[in-house]
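# task: produce atomic coordinates for the following.
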Amino acid sequence: MTKILVLYYSSYGHIEQMAQAVADGARESGADVVIKRVPEIVPPDVAGAYGFKLDQAAPIAVPDELADYDGIVFGVPTRFGGMAAQMRNFLDQTGGLWHSGALIGKVASMFTSSATQHGGQEATILTSIPTFLHHGMIIVGLPYSNTDLTLLDEVSGGTPYGASTISGSDNKRQPSERELGLARAQGRYVAQVASRQRQGDDAHAPQAE
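Presented below is the predicted three-dimensional model:
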């Protein structure tokens, strides 16, 4: 069975909700899905003062386990148009995986959030892609076959690079049904691509005589 990891960081719970939707979509495609998060690196007193959601159910991941999955969907909020430091810190610890080539050929995809409608969602995903390419991963986005990407009747996240949500400057806006639907679609698509990739790898594996 294709194994998918949804690995995320979420300060206020928006990315946490999107991660659940991505996982639901991947499971709909028959994948074995695990949701984990990266460690918080903000001091507890500061995180508490800013109202961070610290009681998240997902267990903490360790870098070496990324090699155990066929595909990894990264959920990362934008910080000034780039990846949040918590995920950057985690990925900076994957040098051993890079050295051994452990992630080559695995599927990578990403979803994100921002406070405002034009707050750097696409920039965050696009500037993260080089990290995945350095690991030799196969990049998967969110195709325009998901027609909700083209609708203009409401304020909504969603890009061809990956699903996204908008939190509002006070972080009170929650992911909409449309945004969660795009996240589920991304999960389904990642699982399908990872399954095909896994089957291709198995077909080319050395056969015992």
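
# CA only for contacts and neighbour counts going forward, please
Noted.

# quick check, central residue of the protein?
Phe74 (2.1 Å; C-alpha atoms, centre = their mean).

# quick check, it in a strand?
Yes - membership of Phe74 in a strand is supported by DSSP: H, G, I helix; E, B strand; the rest coil.

# that one against Val6, yeah?
Yes - counting by C-alpha atoms under 8 Å, Val6 is a contact partner of Phe74 at 6.0 Å.

# which residues in this protein form helices?
Shown for the chain, the helices assigned by DSSP state H span residues 14-28, 44-49, 85-91, 95-100, 121-134, 177-203.

# elements contacting the longest one?
Right, the one you point to is helix 177-203. Packing partners of helix 177-203 (3 or more C-alpha pairs under 8 Å, 6 or more residues apart in numbering; DSSP states H and E): helix 14-28, strand 71-79, strand 107-114, strand 164-166.

# which of the ones you listed sits most buried?
Sort the helices and strands packed on helix 177-203 by mean neighbour count, taking mean count of other C-alpha atoms under 10 Å, and strand 164-166 sits at the top with a mean of 30.

# chain center to that strand, what's the gap?
Put simply, strand 164-166 sits 13 Å off its chain's centre (C-alpha atoms, centre = their mean, to the nearest Å).

# now for that strand, which elements pack on it?
Using 3+ C-alpha pairs under 8 Å, 6+ apart, strand 164-166 is in contact with strand 107-114, helix 177-203.

# most tightly packed of these?
On a mean-neighbour basis (criterion: mean count of other C-alpha under 10 Å), the most buried of the helices and strands packed on strand 164-166 is strand 107-114, at a mean of 28.

# and the angle for that strand with helix 121-134?
Strand 107-114 runs at 150 degrees relative to helix 121-134, counting by axes from the mean of the first three to the mean of the last three C-alpha atoms, to 10 degrees.

# let's see this one next to it:
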Amino acid sequence: MTKLAIVYYSAFGTGHAMATRLAETAEKQGAEVRLRRVRETAPDEVVQGVDAWAAHAASVADQPVAEPDDLAWADAVIMGSGTRYGHVTSQLQAFIDTLGPLWQEGKLADKVYSAFTSSSTLHGGQESTILAMITTFCHFGGIIVPPGYTDPTKFEDGNPYGVGVVTDDSDELSETDLNALDHMVERVLEVAGRLRD
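I've put the predicted structure just below:
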């Protein structure tokens, strides 16, 4: 059984919906999954000042928070972050910054990694955000498994680096989004399984 850690940050809910879909699909494929959000690092007065942000924070408050051990445990890791000026959120970066001890011990190497993101505008920094996560995975010594154009759905969503979604007020994922997420996690599990065997 492949052990998959899905570690993500979501301010308004789209990233959470994406991570949840990845986890559900992975479990259907027989993986053992740890779905973990990263800690909110923005000041509470800032979060509470934006209704959608405050509502989402309240809705996930009782859900598990990512710890470095979740990556040490995993055979494969999928990270997700909204775009912030073409880069990962400070919240996800704060979590990544806690991984130094594991990195020094080589405990982040030789795992399969992939990534997802969302933005409020078309493109909106999606590819550069995923590439920023891929750069981190390179430093880990990770085995990067992008979806590429390995399935017809990738010609619909158009992102070979990972999965990127354009958000709207509903945080509903389209059929194309769902198919792209399913394909990515299935590919990650397939490659991780081959490496484990």
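
# Val7 of the second structure: what's it in contact with?
19, 35-38, 66, 77-80 (C-alpha atoms under 8 Å, 6 or more residues apart in numbering).

# any chance of those residues in TSV, plus distance to Glu175 of the second structure?
Shown next, in TSV, are these (distance: C-alpha to C-alpha, whole Å):
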residue	distance to Glu175 of the second structure
Ala19	15
Leu35	22
Arg36	24
Arg37	24
Val38	27
Ala66	28
Val77	24
Ile78	20
Met79	21
Gly80	19
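
# just give me the closest of those to Ile134 of the second structure.
Met79 (9.7 Å; C-alpha to C-alpha).

# which residue in the first structure lines up with that closest one?
The alignment partner of Met79 of the second structure in the first structure, by TM-score structural alignment, is Phe74.

# residue contacts, its match?
For Phe74 of the first structure, the contact set (C-alpha under 8 Å, 6+ apart) comprises 6-8, 108-111.

# widest-spaced pair of those?
Maximum distance among the contacts of Phe74 of the first structure (C-alpha to C-alpha): 12.8 Å, for Tyr8 and Ala108.

# which stretch among the helices of the first structure comes nearest Gln56 of the first structure?
For the helices of the first structure, distance to Gln56 of the first structure was read as C-alpha to C-alpha. The smallest value, 7.9 Å, belongs to helix 14-28.

# the closest one vs the second structure, average offset?
Its aligned residues in the second structure lie a mean 1.3 Å from helix 14-28 of the first structure after superposition (mean C-alpha distance after the TM-score superposition for the first structure).

# tell me how far whichever residue in the second structure pairs up with Gly141 of the first structure lies from Met184 of the second structure.
Using TM-score structural alignment, the partner of Gly141 of the first structure in the second structure is Pro146. Separation of Pro146 of the second structure from Met184 of the second structure (C-alpha to C-alpha, to the nearest Å): 7 Å.

# overlap of the contact sets of these two?
Common contacts of Pro146 of the second structure and Met184 (C-alpha under 8 Å, 6+ apart): 114, 162.

# Glu179 is in contact with His14 of the first structure, correct?
No - at 10.8 Å, His14 of the first structure does not count as touching Glu179 under the criterion of C-alpha under 8 Å.

# shared neighbours of the two, anything?
Thr165.

# any chance of the helices of the first structure in TSV, plus distance to Ala163 of the first structure?
Listed next are the helices of the first structure as TSV, based on distance: least, C-alpha to C-alpha, whole Å:
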stretch	distance to Ala163 of the first structure
helix 14-28	8
helix 44-49	26
helix 85-91	17
helix 95-100	26
helix 121-134	9
helix 177-203	5
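
# and stretch 96-104 of the second structure, which stretch of the first structure?
The aligned range for stretch 96-104 of the second structure is 91-99, by TM-score structural alignment.

# show me what the matching stretch is in contact with.
Residues outside stretch 91-99 of the first structure that contact it (C-alpha under 8 Å, 6+ apart) are 63-64, 67, 103, 134-135.

# please repeat the previous calculation with a cut-off of 6 Å.
63, 135 (C-alpha atoms under 6 Å, 6 or more residues apart in numbering).

# cool, and stretch 53-64 of the second structure?
So stretch 53-64 of the second structure is contacted by 11-12, 36, 47-48 (C-alpha under 6 Å, 6+ apart).
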